[in-house]
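Q: take a look and give me a structure for this.
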Amino acid sequence: MSYDFDLFVIGGGSGGVRMARIAAGHGARVAVAEERFWGGTCVNVGCVPKKLMVQAAEYGHWAEDAAAFGWDIRKGAHDWAKLAAARDAEVTRLSAIYGRLLQGAGVTSFDARATFEDAHTLRVGDQRITAERIVVATGGRATRLDIPGAELGLISDDLFTLPALPKKVAILGAGYIALEFAGLLHGLGAEVEVFHRSPQVLRGFDNDVRLCLTEAMTAQGIRMEGGVNATRLSRLDDGRILLSLSNNGMRDVDAVFFCTGRVPNTEGLGLERAGVKVAEGGAIPVDDDHATNIPHIFAIGDVTDRLNLTPMATAVGHALADTLYGGNPRRASYENVPTAIFTSPPVGTVGLGEEEAARRGPVDIYLTRFTPMRHTITKREGMRVMMKLVVCQESQRILGAHMVGEDAAEIMQGIGIAVRMGATKADFDRTIGIHPTAAEEFVTLRTRTRVAGVTADAAE
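A: Predicted coordinates:
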């Protein structure tokens, strides 16, 4: 059968665009459809604008710190509109690059919604288009809690359209988006309180990371309350919002952010007409090669709900294009993927946390906490560093590395290479530290803090 395209990608985010470009470079006839904005969530309402706002908040902290180093810098009022204009200009620039990259690669792009009519046919805007292979790369979307008055609350996308900084903010959630928003809004001058139903924040992360970040944020003046649910939002006469809580508490605030999770963006795609199975919650199950139950239909990125990180989606898209069209069958590994949380202070992590590693066998734990050089001078609260190595006791291989502290994201990128390559504790010990830095602590940890994962029989 003759098709209009060899490959059609639904979704113009990082994963979909990379998949399309590489496939076209291998000679395939490729098209991409994007209904909202090129570059997807990350570029437009996610990683990029969020980090710019995190950096804006850091300047306020640095202005306060400057006096300790002899600078007469006065921290004035923050200009939200000026920040928003600069942020939006950068987002527009980056989004346009995605379109140019596709054009340069010879990819046909559609500014339209694409839905399935059958397993090889798509309705793209008002056109009917066929493709030999189809990739779903539609990402995820933010959700609100199912409570009365939920429509009065904001989702993460809404941060980037606010006309002004809300002075008093309630954030619902305990994941990385909730904590990043708490840090940046607090840094820009808002009064922030975080409510989460779980006892601790950052479910799935190393426990020392969770505890240290909570301690740091609390020390900076962000109020954290666990074990509590939001039950209702109501509009007050003055336009503010009344947040009701499961512990009978109430807060009147200027804004409530729902940072309570994201779901795969599969609703309304017509996947059932193509015969593609969808799991409860909307994720598309895939095999190790990212094929769905229909062999010529694939899914990549957050829509699979496997590891929802932009670089992961990009790597998978590249590998899949090489496999299908480049004569180079390969897979992007989901193991030992470094990641960061741009809180204040930030978190960097790669590999296994202590709790998960200990379930697999005995591990040696090396942990240190200290005040970094800058803040021995500034005395700023909540900026202590935590560094941790999780080491397999038998092989001495580094199973996980974790850091809470300034520059954690930059440091962890390098550590991630070592962990991915299978470095041992002895390899770290033989590496000469760069002095004076916080990073050198990773290669000067000599005293084992504790052993975890030893069974009762082994201990006897």
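Q: please make it C-alpha for all contacts and neighbour counts, starting now.
A: Fine.
Q: which residues are in contact with the host helix or strand of residue 83?
A: Assigned by DSSP states H and E, residue 83 belongs to helix 80-104. Helix 80-104 is contacted from outside by 17, 20-21, 37-39, 43-44, 48-49, 52-53, 56, 108-109, 160, 163-165, using CA atoms under 8 Å, 6 or more residues apart in numbering.
Q: likewise stretch 17-28?
A: So stretch 17-28 is contacted by 6-7, 9, 11, 30-32, 39, 98, 101-102, 105-107, 314, 317-318, 320-322, 324-326 (CA under 8 Å, 6+ apart).
Q: just checking, residue 186 is part of a helix?
A: Yes - according to DSSP: H, G, I helix; E, B strand; the rest coil, the state of residue 186 is that of a helix.
Q: which residue packs closest to it, ignoring adjacent ones?
A: With sequence-adjacent residues excluded and distances taken as CA to CA, 6 or more residues apart in numbering, residue 186 is closest to residue 192, at 5.9 Å.
Q: mind telling me what element that neighbour is part of?
A: Short version, using DSSP H and E: residue 192 is in strand 191-196.
Q: isn't the residue nearest to residue 186 right up against residue 171?
A: Yes - in this structure, residue 192 is within contact of residue 171 by CA atoms under 8 Å, at 7.4 Å.
Q: any shared contact partners between the two?
A: In contact with both residue 192 and residue 171: residue 182, using CA under 8 Å, 6+ apart.
Q: and this one, please, so the two structures can be compared:
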Amino acid sequence: MSYDFDLFVIGGGSGGIATARRAAEYGAKVGLAEMGRLGGTCVNRGCIPKKLMVYTSHFPSLFQESEGYGWSPVKSTLNWTKMITAVQAEVERLNGIYQGMLDRSKVQLYSAYGKLIDPHTVEVGDTKVTADKILIAVGGYPVKPDIPGKEHLVISDAMFELPEQPKRVVVWGGGYIGVEFACIMQGLGSEVIQIIRQDKILRGFDEDIRSTIQEGMEKHGIRILNNCSISAVEKTSDGLKISLAGENCEEMILADTVGLAATGRIPNLSNLGLENTAIEVKNGAIVVDEHSRTAEPNIYAVGDCTDRINLTPVAINEGRAFADTEFGGKPRIMSHQNVPSAVFSYPEAATVGLTEEEAKQQYGEDKIKVYRSKFRPMYYVLPNKEEKTLMKLIVHQESDKVLGAHMVGDHAAEIIQGVAIAVKMGATKADFDATVGIHPSSAEEFVTMR
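A: All right, here's what the predicted structure looks like:
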């Protein structure tokens, strides 16, 4: 049967665009549907604008620390409008780059929603197109808990468009999005209260990482209310009146106009027409096999809509593995083991491999040896600041294999990215020990721990 396209992609985020371009490189005729701005969550409402705001939030500390090195005191104020405008300008620049990449790859873009009519037909606006294979890469979106006054809370998307800097911000949620925005806003000078449902932030991360970041955040002035939740929000002349529920919680706190609900994201599956196919949905996500194939043999899905590992580089790798296999004659499977990740908090954290708890559960507590180092980096000696860096290796004693590497401290993401290669390759503790460190650096601690 003849189709309009060899591949049609629904979703113009990082995963969808990467897949479309890779398939086109192999000679496939590709179409792509995206109603919003190209680049998806990462470029428009996530990784990129958030990291730019992270950079912005670090300058007050740098100004202060410079005095320890002999620089005169710096008096500087943030021009919020200039910062937000510059961030949005960079986002728009990246949108144009993505458009150019699609054009050069000869991927036909449809600026409309894509809806499945049957396993080989997609309705795009007023048009219907057919495709041999279809890829769903529609990502996810943040949701607010259903409480009275939830309309007065904002989601993370809105943080990049605030017209002015709030003086008091309440952040609801202890995941990485809530943690990162709490640190950003505190660094920019806002008073921040973070409300978390558990004892600690960052559920699922290594316990030492959770404790070290939380201690650092509180030391920097963020007030964390644990074992609490928001029960209602009311807009008053004094700001947002936020009612709390939970043991040992205050009854009410106030924010300015900003209460951020960072309590979770879900796959963006509404109005996709999945009911017109055999695609299975479980726990709100599209079910796929190791090849990213759905229950409909010619339809695939990658990225956050499958709710496997919700990271931009994972979506890109999943999509490229699909394109390599189906169009490039280079069959491969995206491995979801030992995927590194980072939390751009203050202090920053990064991790790869198993946590200490996971390793003990998998191999047995007596089979695991933990190497841990906590120290003040040289940079903070002259400013006389008690900032701490934590480094940790999880090692399987029988094989000497490094099962996990974790870090909290400056440049953790940059350092763990390199360590992740070693962990992915199956390096042993002896391999780490045999590696000469770069001195003086914090990173050398990973090869000198005893």
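Q: could I get the TM-score for this pair?
A: The TM-score (TM-score structural alignment, normalised by the length of structure 2) is 0.97; 443 aligned residues with a CA RMSD of 0.9 Å.
Q: continuing past the strand holding residue 192 of structure 1, what's the next helix or strand?
A: Counting by DSSP H and E, the next helix or strand C-terminal to strand 191-196 of structure 1 is helix 207-219.
Q: buried residues, that next one. List them.
A: Buried residues in helix 207-219 of structure 1, counted by 16 or more other CA atoms under 10 Å: 207-210, 212-217.
Q: cool, and stretch 298-314 of structure 1?
A: By neighbour count on 16+ other CA under 10 Å, the buried set for stretch 298-314 of structure 1 is 298-306, 308-314.
Q: circling back: buried ones among the contacts of helix 80-104 of structure 1?
A: 17, 20-21, 37-39, 43-44, 48-49, 52-53, 56, 108-109, 160, 165.
Q: so which of the residues you listed belong to strands?
A: The strands, defined by DSSP state E, take in 108-109 from those.
Q: now intersect the buried ones among the contacts of helix 80-104 of structure 1 with the helices, please.
A: Among these, the members falling in helices (DSSP state H) are 17, 20-21, 43-44, 48-49, 52-53, 56.
Q: burial check on residue 348 of structure 1, number of neighbours?
A: With neighbours defined by other CA atoms under 10 Å, the count for residue 348 of structure 1 comes to 26.
Q: what's the distance between it and residue 342 of structure 1?
A: Distance, residue 348 of structure 1 to residue 342 of structure 1, by CA to CA, to the nearest Å: 9 Å.
Q: what's the closest non-adjacent residue to residue 398 of structure 1?
A: residue 391 (4.6 Å).
Q: list the residues that contact the one you found.
A: Applying CA under 8 Å, 6+ apart, the residues near residue 391 of structure 1 are 363-365, 397-400, 424-425.
Q: return the member of the residues you listed nearest to residue 259 of structure 1.
A: Residue 259 of structure 1 lies nearest to residue 400 out of the contacts of residue 391 of structure 1, by CA to CA, at 27.1 Å.
Q: aligned against structure 2, show me the partner of the closest one.
A: In structure 2, residue 400 of structure 1 lines up with residue 404, judged by TM-score structural alignment.
Q: is it true that that match touches residue 358?
A: No - under the criterion of CA under 8 Å, residue 404 of structure 2 is not in contact with residue 358, lying 9.7 Å apart.
Q: so if I had to pick from these two, which one is more boxed in?
A: residue 404 (26 against 17).
Q: on the three-state scheme, the more buried one is what?
A: Classified using three-state DSSP, residue 404 of structure 2 is strand.
Q: separation between it and residue 50 of structure 2?
A: Distance from residue 404 of structure 2 to residue 50 of structure 2, by CA to CA: 27 Å.
Q: same question, residue 207 of structure 2
A: Distance from residue 207 of structure 2 to residue 50 of structure 2, by CA to CA: 25 Å.
Q: same check on residue 406 of structure 2?
A: Separation of residue 406 of structure 2 from residue 50 of structure 2 (CA to CA) stands at 22 Å.
Q: can you check residue 294 of structure 2 too?
A: 32 Å.
Q: and for residue 91 of structure 2?
A: Relative to residue 50 of structure 2, and taking CA to CA, residue 91 of structure 2 is found at 11 Å.
Q: who has more neighbours out of the two?
A: residue 50 (24 against 21).
Q: thinking again about what came up before, any residues in contact with both of residue 348 and residue 342 of structure 1?
A: With CA under 8 Å, 6+ apart, residue 348 of structure 1 and residue 342 have common neighbours residue 409.
Q: longest strand of structure 2?
A: Per DSSP E, structure 2 has its longest strand at strand 127-136.
Q: okay, buried residues for that strand please.
A: The neighbour-count check on strand 127-136 of structure 2 (16+ other CA under 10 Å) flags 129-136 as buried.
Q: residue 322 of structure 2 corresponds to which position in structure 1?
A: By TM-score structural alignment, residue 322 of structure 2 lines up with residue 320.
Q: who's in contact with whichever helix or strand that match is part of?
A: Here residue 320 of structure 1, judged by DSSP H and E, is contained in helix 310-325. Helix 310-325 of structure 1 is contacted by residues 14-16, 18-20, 22-23, 26-28, 42, 289-290, 300-302, 328-332, 334 when judged by CA under 8 Å, 6+ apart.
Q: in PyMOL, select just the buried ones from the residues you listed.
A: Command for PyMOL that selects the buried part of the contacts of helix 310-325 of structure 1, burial taken from 16+ other CA under 10 Å:
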select buried, resi 14+15+16+18+19+20+22+23+28+42+289+290+300+301+302+331+332
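Q: which of the contacts of helix 310-325 of structure 1 fall in strands?
A: Reading strands off these, I find no matches (DSSP E).
Q: show me what contacts the residue nearest to the spatial centre of structure 1?
A: The centroid of structure 1 falls nearest to residue 309 when counting by CA atoms, centre = their mean (5.5 Å). By CA under 8 Å, 6+ apart, residue 309 of structure 1 lies in contact with 301-302.
Q: could you check how far the equivalent of it over in structure 2 is from residue 277 of structure 2?
A: Alignment note (TM-score structural alignment): residue 309 of structure 1 maps to residue 311 of structure 2. Here residue 311 of structure 2 is placed at a distance of 27 Å from residue 277 of structure 2 (CA to CA).
Q: likewise for residue 132 of structure 2?
A: According to CA to CA, residue 132 of structure 2 stands 14 Å off from residue 277 of structure 2.
Q: same check on residue 69 of structure 2?
A: For residue 69 of structure 2 relative to residue 277 of structure 2 (CA to CA), the value is 65 Å.
Q: higher neighbour count, the two?
A: Neighbours were counted for residue 69 of structure 2 and for residue 277 using other CA under 10 Å; residue 277 has more, 15 against 12.
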